[in-house]
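[1] take this sequence and fold it.
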Amino acid sequence: MSFYTSLSGLKAAQTDLSVTSNNVANVGTIGFKKSNTEFGDIISSAPLQSSAMAGQGTRLRGIQQQFTQGGFESSDRSLDVAISGQGFFVTKAPGGAGQISYTRNGSFTVNKERYVTDGAGAVLQVLPTDKQGTVTATSLSSAKNLQLPLTTGSSKATQNLSMTVALPSDADLPADRAAYATSGYTFSRSDPESYNYSTATTVYDAAGAAVPATVYYTRTSAPTASDPNSNWQARLFVGDKEVSSDGNAAADPATPLTLTFDSSGALTAPTGAVDYAAVLPTGASSAIDLSFDYGSGTTQGLTAFSRKATSQDGYAAGQLDNISVGSDGLVTATFSNGESQALGKLMLATFANPEGLRQLGDAKWSATGLSGEPIVNEAGANGMGSIQSGALEQANVDVTEELVALISAQRNFSANAKAIETANNMTQTIVQLRA
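    A predicted model of the protein is given here:
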């Protein structure tokens, strides 16, 4: 019997050695969790058995993984993420009925379809959110694949245009110029003699196409003894079409906007935004409906003509510029036009008994009856850990501790081998006894 008792010890030591060796081998594996072997003694039990009974060896009760926190390693990639605290990332294998797996390995990449995947090609799962980044559903069935936008963001037609300019008080009247002394004053954007100054900016149609917007300023009256005000006409052209300031798209010719300044150079009219008529310039996909505001910053004085500021609220579709992951797991795409879009929040899962998870390799696990059903939520909610972007969780393996365990396993193996040798010598001695 002692042979089999010692043999069970040999097998136990060998298993312990294998588990410890596996821990050491994966010290560099991202998100790896070390394992410990648990053994129990074997006792032959019977109703009339004496309490002074020798054991019959040892048996492997199980190999338990230790889901303690590993250290963090800094990274320069925003899609390298780590969980500080409890939880697992949720991934799904490609295909309609792909296997759901759970991992602490936060090294994710983007495949050719722009899905965010782990090293095995499984797609990272996120919780759906609204435009403000608030989670709208927290069940496992509501999970969606994290995919970087195939489009480059949305475009927006310009609706509000504001401009502040400084107009010189000593500007002449084009009608008094020699070229128009006999023929009379007629405006033409191709004739610089028919206006004083011009300034250009860019507006956008609904499809995001850039359209030039040019304003031509013509002084129409100077202060007199009876009227201290100065008047300018501002003609707005969007693309190749002049826009009427009275809101009448059918006006022909278009009505220019009159800017009136008092004797101090302050703008007295218009006093607010002016709604121009809708215009469809050549090449635009849809009509552009503008509200133009010169504000209180537009003045007339003893200064050179200048444009102080221009702003408009339209923009073209932008190129994907950046992906960021917040501490709450919110994945946000930022575009070159300044627009941002919430793509979802990283889904985290916890289990009542994580030691019951089934290992799949590559620092991934699947749920079992022993682990219980996954409890999913966003980072920071109901005991879930927080997300750290630009970091990876290292294996929770202490090399020094594992080397000591290797020495211990080796000594246990040697001791059991020695016990077998001793039992063999005793048996051989008994066989060689002579009557």
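[2] contacts, neighbours, all on C-alpha from now
    OK.
[3] which of the three states applies to the closest residue to Asp328 other than its chain neighbours?
    Counting by CA to CA, 6 or more residues apart in numbering, Ala379 is the residue found nearest to Asp328 once chain neighbours are left out, at 5.1 Å. What DSSP: H, G, I helix; E, B strand; the rest coil gives for Ala379 is coil.
[4] so what's the residue count around Ala379?
    26 (other CA atoms under 10 Å).
[5] for the comparison step, fold the sequence that follows:
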Amino acid sequence: MSFFTSLSGMRNAETDLRVISNNIANAETAGFKKSNAQFSDLVATGGSTDPRTTPGIGATVSSISQDFGLGQLEQTGRVLDVAINGDGFIATADGISGDITFTRNGNLQLIATGELQDANGNFVQAFPVDANGDTTSNVPNNVVVPTVNAAGSALSTISIDARGIVGATYSDGSNEPVAKIALASFAATGGLRPIGQSKWEATADSGAPEYGEPGIGNFGQVLSGSLERSNVDLAEEMVSLLTAQRNFQANARAIDTATAISQTVLNLQR
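    Below you'll find the predicted structure:
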């Protein structure tokens, strides 16, 4: 039994090492959120078992939870780099399937047709606005910046302010609000499913997304010219890495000890 107990410990240490390695590998990934492995013990019990003599039979992974704590905000000076200073996710739609995913990586780009996309080509979701920048609908949609205004002047630059308003400036000097970036929140953020590329999708555990405007209620403000770095603390991860390695070695040593004891018992029986 000691072999299987130590084997479970080695498997758990391996899982812990994989989680820590993934955190370290994404230390420079914008919008990445680190994960933590949680473990629980296993006990062989029965109705007639004396609780004072109940042995443990190892451990198992109980959960791998995500830490959605805010990462450091780094200034980039690029207008289309946006960070959320507080709660909320940027919603993006797949150009083919239309599936909505959520991210904290605000590295955006404007393509030739005027659509505002994330770095992976998904369309940023925003609320329509009137000429004063006030929201006219609570249903978000793709951001499309007109490349030519009503006077026939070409698009010169775009801007994004703290309220998430995407503004377009044209060659004739006019400035027009185009849309207001929609932020999403969830009843249970820990229930979001990571799908890679610093993106998550909603699940039954997270609940449906609730959309709101930046800087209103619990939603954070949008900071243009900045990106949110990962919330991985390399010093903390290195300590965890050493601990997981020691756990693996200790369980391996326990198997060696159990093997030696078994060999001794077998020799005595000869």
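[6] got a TM-score for the two of them?
    In this superposition the chains share a TM-score of 0.97, using TM-score structural alignment, normalised by the length of structure 2; 269 aligned residues with a CA RMSD of 1.1 Å.
[7] hmm, Gln388 and the residue nearest to Asp328 of structure 1 touching each other?
    No. Using CA atoms under 8 Å, Ala379 of structure 1 is not in contact with Gln388; the gap is 10.4 Å.
[8] tell me, what's touching these two both at once?
    Ser327 (CA atoms under 8 Å, 6 or more residues apart in numbering).
[9] still on that earlier bit, which residues touch the equivalent of the residue nearest to Asp328 of structure 1 over in structure 2?
    Under the alignment (TM-score structural alignment), Ala379 of structure 1 pairs with Pro214 of structure 2. By CA under 8 Å, 6+ apart, Pro214 of structure 2 lies in contact with Ala162, Arg163, Gly164, Ile181, Ala182, Leu183, Gly220, Gln221, Val222.
[10] so the last one makes contact with Ile165?
    No. With the criterion set as CA under 8 Å, Val222 of structure 2 and Ile165 do not qualify as a contacting pair; they are 9.2 Å apart.
[11] overlap in contacts of those two?
    Contacts common to Val222 of structure 2 and Ile165, judged by CA under 8 Å, 6+ apart, are absent.
[12] what about the helices in structure 1?
    Along structure 1, the segments classed as helices by DSSP state H run 2-25, 399-431.
[13] buried deepest among these, which one?
    Ranked by mean neighbour count, those are led by helix 2-25 with a mean of 19 (mean count of other CA atoms under 10 Å).
[14] what is that one packed up against?
    When contacts are defined as 3 or more CA pairs under 8 Å, 6 or more residues apart in numbering; DSSP states H and E, helix 2-25 of structure 1 packs onto strand 35-41, strand 58-65, helix 399-431.
[15] distance check, the most centrally placed residue in structure 2 against Asn22 of structure 2.
    Note on structure 2: the residue nearest the mean C-alpha position is Lys33, at 4.2 Å, using CA atoms, centre = their mean. Separation of Lys33 of structure 2 from Asn22 of structure 2 (CA to CA, to the nearest Å): 10 Å.
[16] so how far is Gln312 of structure 1 from the residue lying closest to Gln233 of structure 1 once chain neighbours are set aside?
    Counting by CA to CA, 6+ apart, Gln233 of structure 1 lies nearest to Thr258, which is 4.6 Å off, once chain neighbours are set aside. From Thr258 of structure 1 over to Gln312 of structure 1 the distance is 21 Å, taken as CA to CA.
[17] cool, thanks, signing off.
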